[in-house]
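J.: Fold the following, please.
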Amino acid sequence: MLRALALVFVLNLFLFAEQNFILLNEGILPQKTVNKINEIGNEVFKKTGVRIYLAAVKEMKGKKIDAFEKSLSSKLQDPYILLTLSVKEHKVDIINSPSLSKRFDKEEILSPLPWKGTIIPILTSHMKNPDAAVEAALLNGYAEIADQIAKSYGVNLKSSIGSTNREIYYWLRVVFYSILALILLNFIYRRFVKK
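T.: Have a look, this model is predicted:
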């Protein structure tokens, strides 16, 4: 009886222990970002059973990103998602278990369009401080994957960073294009109507 209780206790420790979802971090992400990513990853795993991993390396040492990801994913347990970034090669990619293909939109997350993508637009827009850009891009991309997975399972994440940046960007676009439209209308009015 005592052995059975001890076994149940040990199994619970393993089941509910905090996991590390950062497979590789070659000094790219600071500890506070690593902590936030692990917090999000643990919550997603506890609520959905999906593991979202991240690998951030300075370089892949001659490997192509597909081969690099394949070597990392061979050790992962289904269902999983792996977000990979190589700084020197300027490569970012996401691979996943086949069962998760319909649960999140990889193309949207990796889109270079600022109003759609969450990783590449940030990487390309912060040339003054590339380290901060990489950190922000990985955190935003990871959080977007987590939000999409949670939504597909019908759960809410307390640790989510939300889509505030996307909403702000949307409203800035609306204001910008409205101002452009007003300037164009003013030009047309002065040029053609006033004569």
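J.: For the rest of this, base every contact and every neighbour count on C-alpha atoms.
T.: Will do.
J.: Pretty sure Val92 sits against Glu69.
T.: No - the criterion here is CA atoms under 8 Å, and Val92 misses it with Glu69 at 10.6 Å.
J.: got any residues that touch both of these two?
T.: Thr84 (CA atoms under 8 Å, 6 or more residues apart in numbering).
J.: mind listing what Ile179 touches?
T.: Residues near Ile179 by CA under 8 Å, 6+ apart: none.
J.: and it, what helix or strand is that in?
T.: helix 164-188 (DSSP states H and E).
J.: Please apply the same query to Glu144.
T.: Glu144 belongs to helix 130-153 when assigned by DSSP H and E.
J.: Please point out which parts of that helix sit buried.
T.: 131-150 (16 or more other CA atoms under 10 Å).
J.: Report the buried residues of the helix or strand harbouring Glu43.
T.: Glu43 is located in helix 31-48, with elements delineated by DSSP H and E. Across helix 31-48, burial judged by 16+ other CA under 10 Å covers Val34, Lys36, Ile37, Asn38, Glu39, Ile40, Gly41, Asn42, Glu43, Val44, Phe45, Thr48.
J.: Please provide the structure for the following sequence as well, for comparison with the first:
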Amino acid sequence: MDVVIGVQQGLGPSYENAFTGKVTCSVLSNTPDGKGLVVTGCVEGVWVGFRHDSRSMRHVLHLKMVTQCAMLEDFGIFLVLADKFLFAYHIEALVPSSPSSSHSSQTPQKLSGNKDVYFFSVGTLHGRTLVIYMKKKGLDSIFHAVKPVVERINERAKAPQGLMGSRFGSRQAKSDWFRAYREFFLPSEVKIVILCAKGFEIMDLM
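T.: The predicted structure is shown next:
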């Protein structure tokens, strides 16, 4: 679906300084002080604004080909999959609660190493929050499960390394906000057995 994100002025909509593009994902969240946020992913980046206030929408991440996003509110982390890279940002880096916030200039961290992450999902297992993302190795699907590390996430921001360091640049350090939990894979030839009212059915997933 193509939408226009911009500011309304006067009696009718104004498309000056507006962005028109395909919305690929969205998520609702809340600021630490309880304000409702809406985060929208587009092919040209990520927009953030307050709910019911279209004039507050801001283009906060200039990323290409955003396909998924998620909030880990308990950890203050925003996840986004862009151009097959999986990034983690402090929510405070996108919507600072104050100019003196320790995370307002935090560089993102890359969970996936090299690119080619096809999708990710967030869930809980035995009370533990996990992020699972899928990559390909040959014809096999490799699933990586990682868990947030609260102590690392809450550390104060470190200065970027080198002149090329950038808040939203490409020289992000390897993630230490997440720790490997488990890895598993599905071979290229996978069949599942489904129990039905009339017996069993075998389905080929290829």
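J.: care to give me the TM-score?
T.: TM-score of the superposed chains, computed with TM-score structural alignment, normalised by the length of the first structure, equals 0.28; 93 aligned residues with a CA RMSD of 5.5 Å.
J.: ok so, going back, ok, then the element right after the helix holding Glu43 of the first structure?
T.: strand 51-57.
J.: what packs against that following strand?
T.: strand 22-25, helix 31-48, strand 80-86, helix 130-153 (3 or more CA pairs under 8 Å, 6 or more residues apart in numbering; DSSP states H and E).
J.: Nearest to Leu11 of the first structure, out of the ones you listed?
T.: Nearest of those to Leu11 of the first structure, taken as CA to CA: helix 31-48 at 15.0 Å.
J.: what angle do the closest one and strand 80-86 make?
T.: Taking axes from the mean of the first three to the mean of the last three CA atoms, to 10 degrees, one finds helix 31-48 of the first structure and strand 80-86 inclined to each other by 160 degrees.
J.: Save the helices and strands packed on strand 51-57 of the first structure as CSV, and put in distance to Leu184 of the first structure too.
T.: As requested, these are exported to CSV (distance: least, CA to CA, whole Å):
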stretch, distance to Leu184 of the first structure
strand 22-25, 49
helix 31-48, 44
strand 80-86, 42
helix 130-153, 35
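J.: Out of the ones you listed, flag the one nearest Leu15 of the first structure.
T.: With CA to CA, the closest approach to Leu15 of the first structure among these belongs to helix 31-48: 9.1 Å.
J.: Check which helices and strands that closest one is in contact with.
T.: strand 22-25, strand 51-57, helix 130-153.
J.: okay, the ones you listed in TSV with distance to Leu82 of the first structure next?
T.: Output for those, formatted as TSV (distance: least, CA to CA, whole Å):
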stretch	distance to Leu82 of the first structure
strand 22-25	9
strand 51-57	5
helix 130-153	9
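J.: Quick check: which of the ones you listed is nearest to Leu180 of the first structure?
T.: So among these, helix 130-153 is nearest, using CA to CA, at 28.9 Å.
J.: mind listing what the residue nearest to Leu24 of the first structure when sequence neighbours are not counted touches?
T.: Spatial nearest neighbour of Leu24 of the first structure, chain neighbours left out: Ala55 (4.5 Å); criterion: CA to CA, 6 or more residues apart in numbering. Taking CA under 8 Å, 6+ apart as the criterion, Ala55 of the first structure is in contact with Ile22, Leu23, Leu24, Asn25, Leu82, Leu83, Thr84, Leu85.
J.: Wait, the fourth one touches Gln31, no?
T.: This points to Asn25 of the first structure. No - between Asn25 of the first structure and Gln31 there is no contact under CA under 8 Å: 10.1 Å.
J.: Out of the helices and strands packed on strand 51-57 of the first structure, which gets nearest to Phe14 of the first structure?
T.: So among those, helix 31-48 is nearest, using CA to CA, at 12.3 Å.
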